[in-house]
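K.L.:
here is a sequence together with a model predicted from it:
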Amino acid sequence: MIRSMRPRRLFAVLFLAVLAWGLPAVSRSGPLADALVAVDVGHGHKRPGATSARGVPEYRFNLDMARLVVEELHRAGLPKAFLLDPTGADIPPAGRARRANRDKAAVLVSIHHDSVQPQYLEDWIVEGRRGRYCDRFAGYSLFFSAKNPKAGPSLDLAKAIGERLRDAGFTPTAHHAEPIRGENREMVDPQRGVYRYDGLAVLGRAAMPAVLVECGVIVNRDEETALTDPDRRVRQARAIAQGVAVFLERAMKKTARSTASPRTLSFEPTKM
């Protein structure tokens, strides 16, 4: 039993457990542990967002994933990570940013699940009901806004998350870069799946580094099924949390080098 172990052995076991999880070994008593990470559940009960191929509202996917991301952030040494709208109150996007600003969050991550433009959707019958699907596109995507006052660090945050998602075996989608109406987003990092999208108020109105994550394409029938797999969801939530932790660790190290207050994180953009 753990309580019968000697202190050195106990420390070694705990350290190996952290490595086994694949999470950064972040001190829960250091400056990083005080960082508030706001996790936004995209949409709400009344305006649930997109509809999956099997008729499930996007909000249900978002809520499940956002809860897992908060849990994994806690495991990654960020115990003050919290859900921005745990009750699904249908707060407008700009209002979500204002709430994160009010709470003085260090980082904002908005969790969503993706769809496609209407011209790509096809009809099918599933469980006796008409549904709409598109199996042409699959994968995650990450968005940052150049209107965010911390645009450079927001891009760094998106790259850090994308790096971890890629390392965990996830593949980005490129369909938001298509030169068609409703898309045509600038893809600034194809390998990590990072786009620039200045029209997202939840990102542009936030005072801190902010990223929107589209976890997968729920109108793709195979990907919708995969996105409900518990093991995959945990693996993806863990990768997102790791990306946030890595980004904040880098900011903390910059703060230490600049001899600033140990509880004030530096968000100058870095080369990656």
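P.N.:
Noted; the coordinates are in hand. Residues are numbered from 1 along each chain as shown.
K.L.:
only C-alpha atoms from now on, for both contacts and neighbour counts.
P.N.:
OK.
K.L.:
right, and the helix or strand after the helix or strand containing residue 195?
P.N.:
Element membership of residue 195 [criterion: DSSP states H and E] is strand 194-196. Remark: after strand 194-196, the chain's next helix or strand is helix 201-204, criterion DSSP H and E.
K.L.:
and that next one, what does it pack onto?
P.N.:
helix 93-102, strand 210-217 (3 or more CA pairs under 8 Å, 6 or more residues apart in numbering; DSSP states H and E).
K.L.:
try this one next to it:
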Amino acid sequence: MGARAKSPLFLAALVLACLLSPISAEAKCRPAALSIAVDAGHGPKISGATSATGQPEYAFNLRLAKQVVAALKAAGFSRAFLLDPKGADLPPAARAARANAAGAGLLLSIHHDSAQPQFFETWTVDGKTRRYCDRYHGYSVFYSGRNPRAAASLDLAKRIGGRMTAAGFPFTRHHAADIPGERRPLVDDKAGVYRYDGLAVLARARMPAVLLEAGVIVNREEEKELAGGKRQEKTAQAIAQAVTNWCAAP
């Protein structure tokens, strides 16, 4: 027997059901397909800030960057890689260029923070005079409005800041201070996200790009935490969770 013709009422109900049925939004990216460049800021010769005990910032950056790559791979981002594994002391624009040439879909630049010179005091460490600043502590996240994917960069920056806060880390407000060398617009007062258009590593990247200052190494107490494996692991996990959520969002 042939199929009976559907009534107009049935067909109308079918069309309405299709219109009202939820449509799953497509995720921003697939973890296994996303190439993520993780930049350990500075290098062994041009090493960035100096910690309260005299340690180079690059050593902190490299340790954490390696942890971030491992955490991302564990989260399914198998194409995460260290941007400058040999420590070539690349300038910021060259780091962006390397990420561009590698076809990265995301750039994460890992740094550790300092303060303006007028806020430093001195103390003695192993017989040497060192500078420190206990006034500030905490992380901060930066994006550049000059990045061609600025909106996506800001979204990721907010997610990283949110996960850092959820992990129990405070953010520092000193980059918004009305003094020379600072005056960065604080665009998210809960997640600790700043806009800094002059950061070449972010502005010159063709993909979404975020820079994290993981903490203030010139603060004597925070330096101890940042040098420890627990803080590094929690920070790396926060970043991996943020990237996972960012990637899954439409």
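P.N.:
Looks like it came in fine. Remember, it's a predicted structure, so these values are computed and weren't measured experimentally.
K.L.:
can you say which of the helices and strands packed on helix 201-204 of the first structure is packed in most?
P.N.:
Counting by mean count of other CA atoms under 10 Å, strand 210-217 has the highest mean neighbour count of those, with a mean of 27.
K.L.:
that one relative to helix 93-102, how many degrees between them?
P.N.:
130 degrees (axes from the mean of the first three to the mean of the last three CA atoms, to 10 degrees).
K.L.:
circling back to that earlier point, possible to save the helices and strands packed on helix 201-204 of the first structure as CSV with distance to residue 131 of the first structure?
P.N.:
Output for these, formatted as CSV (distance: least, CA to CA, whole Å):
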stretch, distance to residue 131 of the first structure
helix 93-102, 28
strand 210-217, 15
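K.L.:
elements contacting the longest helix seen in the second structure?
P.N.:
The residue-count maximum for a helix in the second structure (DSSP state H) belongs to helix 229-248. Contact partners of helix 229-248 of the second structure among helices and strands, from 3+ CA pairs under 8 Å, 6+ apart: helix 57-74, helix 150-166.
K.L.:
any chance of these in TSV with mean neighbour count and distance to residue 84 of the second structure as columns?
P.N.:
Output for these, formatted as TSV (neighbours: other CA atoms under 10 Å; distance: least, CA to CA, whole Å):
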stretch	mean neighbour count	distance to residue 84 of the second structure
helix 57-74	22	10
helix 150-166	22	21
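K.L.:
circling back to that earlier point, figure out which of the helices and strands packed on helix 201-204 of the first structure is closest to residue 87 of the first structure.
P.N.:
Of all those, helix 93-102 sits nearest to residue 87 of the first structure, with 13.0 Å by CA to CA.
K.L.:
next, the angle helix 57-74 makes with the longest helix of the second structure.
P.N.:
Angle of helix 229-248 of the second structure versus helix 57-74, following the same axes, to 10 degrees, is 50 degrees.
K.L.:
now do the buried residues in helix 229-248 of the second structure.
P.N.:
231-244, 246-247 (16 or more other CA atoms under 10 Å).
K.L.:
and if you look at stretch 215-225 of the second structure?
P.N.:
215-220, 222-223.
K.L.:
out of those residues, flag the one nearest to residue 135 of the second structure.
P.N.:
Proximity of these to residue 135 of the second structure (CA to CA) peaks at residue 219, which lies at 7.3 Å.
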